[in-house]
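Asks: model the structure of this input:
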Amino acid sequence: MLNSLLSRGLAAALLLSPVPAMADDVLVFAAASLKNAIEEIVGTFNGETGHNVTVSLAGSSALARQIQSGAPADLFISANVGWMDTLEEDGLIAPGTRADLLANALVLIAADPQAEPVELSPGVDLAGLLGGGHLAMALVDAVPAGIYGKAALEGLGIWQAVAPQVAQSDNVRAALALVATGEAPYGIVYATDAVAEPGVQVVGTFPADSHPPIIYPAAILAGHEGAAAEAFLAYLSGATARASFEAQGFVVLGEE
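Replies: You can find the predicted model right below:
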């Protein structure tokens, strides 16, 4: 009889106890320039929620093409609106989930800690500054940082003069590495990349009107809606994520 009473008591306790939420896996495709901030945010989110969010980092163009080819990502954070527009036009974005998350700035960096500041105004002799060296940039026709960089150089009227000395990389972090290791004396990256790499210094900031606005949209991918993905997307706009993004130099869009 005692065993029967214990069994009934245990069953009642289980019924009255709150059932923990099921932990889910979420795969996020994110622009390479988000590396430091997004990895910190993911670690905090996983610890707080018990979910298992993982991040795949690369150039936005490469990630978007993988999504078009059926890669099983749940959420995409692009470094420009163009690639997100393309996926939305293809019907690959879950309706109502897209939001502009962050903004960034474009800077000229140098490997030499003694490099002088450069006034990035129309007609600046950047080619002369490079001498025989290269200007490290992300792919100028595909990767957002490279697209913005080329637009900025065109806006200043110096693209044609500089183009022969441009060394293109698969993504902005690879371009950053070329400067940090001294393989290229100068490079064009996001302001946030310069914050993340102590081996380079900012010598100039491109005027905001020399290139399109640098906006990072985020969205859940069609067919991948779920509580965990939605929770992480919401978390990206919360106070904890905001602090991580701002510490890396991003401007967080939307209300606090």
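Asks: from here on, just use CA atoms for contacts and neighbour counts.
Replies: Noted.
Asks: now the strands for the stretch 51-200 of the chain?
Replies: With DSSP state E, counting those that start in this stretch as the criterion, the stretch 51-200 of the chain has strands at 52-58, 75-77, 99-104, 106-110, 135-138, 166-169, 186-190.
Asks: out of those, which is closest to Ala234?
Replies: Closest to Ala234 of those is strand 99-104 (Cα to Cα; 10.1 Å).
Asks: what's the closest one packed up against?
Replies: The helices and strands touching strand 99-104, judged by 3 or more Cα pairs under 8 Å, 6 or more residues apart in numbering; DSSP states H and E, are strand 214-220, strand 251-252.
Asks: and Ser169, how close does it get to Pro144?
Replies: Using Cα to Cα, to the nearest Å, one gets 12 Å for the distance from Ser169 to Pro144.
Asks: repeat for Tyr190
Replies: With Cα to Cα as the criterion, Tyr190 and Pro144 are 10 Å apart.
Asks: what's the answer for Leu176, then?
Replies: 14 Å.
Asks: between those two, which one's more packed in?
Replies: Leu176 (30 against 26; other Cα atoms under 10 Å).
Asks: quick one: residues contacting that one.
Replies: Contacts for Leu176 (Cα atoms under 8 Å, 6 or more residues apart in numbering) come out as 136, 187-189, 193-194, 197.
Asks: between these, which is nearest Gly157?
Replies: Out of those, the member with the shortest distance to Gly157 (by Cα to Cα) is Ile188, at 15.9 Å.
Asks: against Arg173, how distant is the closest one?
Replies: In terms of Cα to Cα, Ile188 sits 11 Å off from Arg173.
Asks: again with Arg98
Replies: 25 Å.
Asks: these two: who's more crowded?
Replies: Arg173 (25 against 19).
Asks: coming back round to it: so what sits against both of Ser169 and Pro144?
Replies: Residues touching both Ser169 and Pro144 by Cα under 8 Å, 6+ apart: Ala138.
Asks: here is a second sequence; please produce its structure as well for comparison:
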Amino acid sequence: MVMKRSLLALSLFVTVPAAALAQDARPVTVFAAASLKNALDEIMSAWNAKGGAKATASYAASSALAKQIENGAPADIFFSADLEWMDYAQQRTLIKADSRVTLLGNRLVLVAEKGRQAPVTIDPALDLKGLLRGNRLAMGEINSVPAGKYGKAALTSLGLWASVENSVAGAESVRAALTLVARGETPLGIVYQTDAAAEPKVEIVGTFPENSHPRILYPVALTTQSQASAEAFFAYLKSKDAQPAYTKQGFSILASGQGS
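Replies: Sure, this is the predicted structure:
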């Protein structure tokens, strides 16, 4: 085993030495929330250039990924966009609980197609229904997609949910909701700050108060079926070398792991 578990426990963010790059060539498969795509694509590109075990990723809503792992999909690492779906996986012994860390944070924002909507203040006085002008509000599916659940929680907390709940266009992932706005199919959407940064056709017109919804946290863990070759890349995901890819997309780096 290239990276000893004791090394992983020393610090959440460490520089991975060259010796840690596995000579084990078996591919490593990461099941990751759709909102992580840009950051992880960059991280995997850098990792694969180092010549270790090749890393690949499958992106979707955290709910869909957890269910796929439960149904036997061959994932080595699960990177979720909320605690609930990682809890789901842990309760079913789908992950190695001692490897689990809460690595990143995010913000919830309101986006519009670029140049179509002036900035707004998101508070109880916001006429969100009026801003929609009879159209739909794009957001993740509210019962399963983490961004959709956060969005509903925020709108409910602000007293805005009742006015727009019949106008919601529920999407299968946060990136799918973002696409609806980018294509002009909906005038507004609720997505993560990092998604807005990844799509040049949209712009942030408002940021939800952090106290209006549960904290947006991203836990990551090895799955119980993970290969030994996955441990070096798992360490790299948490390393100082990976941090710039996260921060460039707008994620906040959490200084220490947080258990469930």
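Asks: which residues in structure 2 form helices?
Replies: For structure 2, the helices defined by DSSP state H cover 5-10, 37-49, 62-70, 83-91, 128-132, 146-157, 161-164, 174-182, 193-198, 230-237, 243-248.
Asks: residue range in structure 1 corresponding to the fourth one, please.
Replies: Put plainly, it is helix 83-91 of structure 2. Per TM-score structural alignment, the counterpart of helix 83-91 of structure 2 in structure 1 is residues 81-89.
Asks: show me what contacts the aligned residue in structure 2 for Gly204 of structure 1?
Replies: Counting by TM-score structural alignment, Gly204 of structure 1 lines up with Gly206 in structure 2. Contact partners of Gly206 of structure 2, counting by Cα under 8 Å, 6+ apart, are 109-111, 119-122.
Asks: what does Pro144 of structure 1 give?
Replies: Pro144 of structure 1 touches 59-61, 79-80, 138, counting by Cα under 8 Å, 6+ apart.
Asks: circling back: most surrounded residue in the contacts of Leu176 of structure 1?
Replies: Busiest of these [other Cα under 10 Å] is Ile188, holding 31 neighbours.
Asks: residue in structure 2 paired with it?
Replies: In structure 2, the residue matched to Ile188 of structure 1 (TM-score structural alignment) is Ile190.
Asks: mind checking how far its match is from Asp76 of structure 2?
Replies: On the measure of Cα to Cα, Ile190 of structure 2 and Asp76 of structure 2 end up 30 Å apart.
Asks: need the contact list for the equivalent of Thr54 of structure 1 over in structure 2.
Replies: Matched to structure 2 by TM-score structural alignment, Thr54 of structure 1 sits across from Thr56. Contacts for Thr56 of structure 2 (Cα under 8 Å, 6+ apart) come out as 27-30, 44.
Asks: recalculate using a threshold of 6 Å.
Replies: Thr29 (Cα atoms under 6 Å, 6 or more residues apart in numbering).
Asks: quick revisit: in TSV, list the strands of the stretch 51-200 of structure 1 along with distance to Ala234 of structure 1.
Replies: Shown next, in TSV, are the strands of the stretch 51-200 of structure 1 (distance: least, Cα to Cα, whole Å):
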stretch	distance to Ala234 of structure 1
strand 52-58	14
strand 75-77	12
strand 99-104	10
strand 106-110	27
strand 135-138	30
strand 166-169	32
strand 186-190	25
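Asks: so which of those strands comes closest to His224 of structure 1?
Replies: Closest to His224 of structure 1 of these is strand 75-77 (Cα to Cα; 7.8 Å).
Asks: what comes into contact with that closest one?
Replies: Contacts of strand 75-77 of structure 1 (Cα under 6 Å, 6+ apart): 28-30, 217-221.
Asks: repeat for stretch 212-224 of structure 2
Replies: By Cα under 6 Å, 6+ apart, stretch 212-224 of structure 2 touches 76-82, 94-96, 99-106, 150, 153-154, 157.
Asks: Produce a PyMOL select command limited to the buried residues of the residues you listed.
Replies: Restricted to buried positions by 16 or more other Cα atoms under 10 Å, the PyMOL selection for the contacts of stretch 212-224 of structure 2 reads:
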select buried, resi 76+77+78+79+80+81+82+94+95+96+99+100+101+102+103+104+105+106+150+153+154
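Asks: circling back: of the contacts of Gly206 of structure 2, closest to Asn48 of structure 2?
Replies: Using Cα to Cα as the measure, the one of those that approaches Asn48 of structure 2 most closely is Val109, at 32.7 Å.
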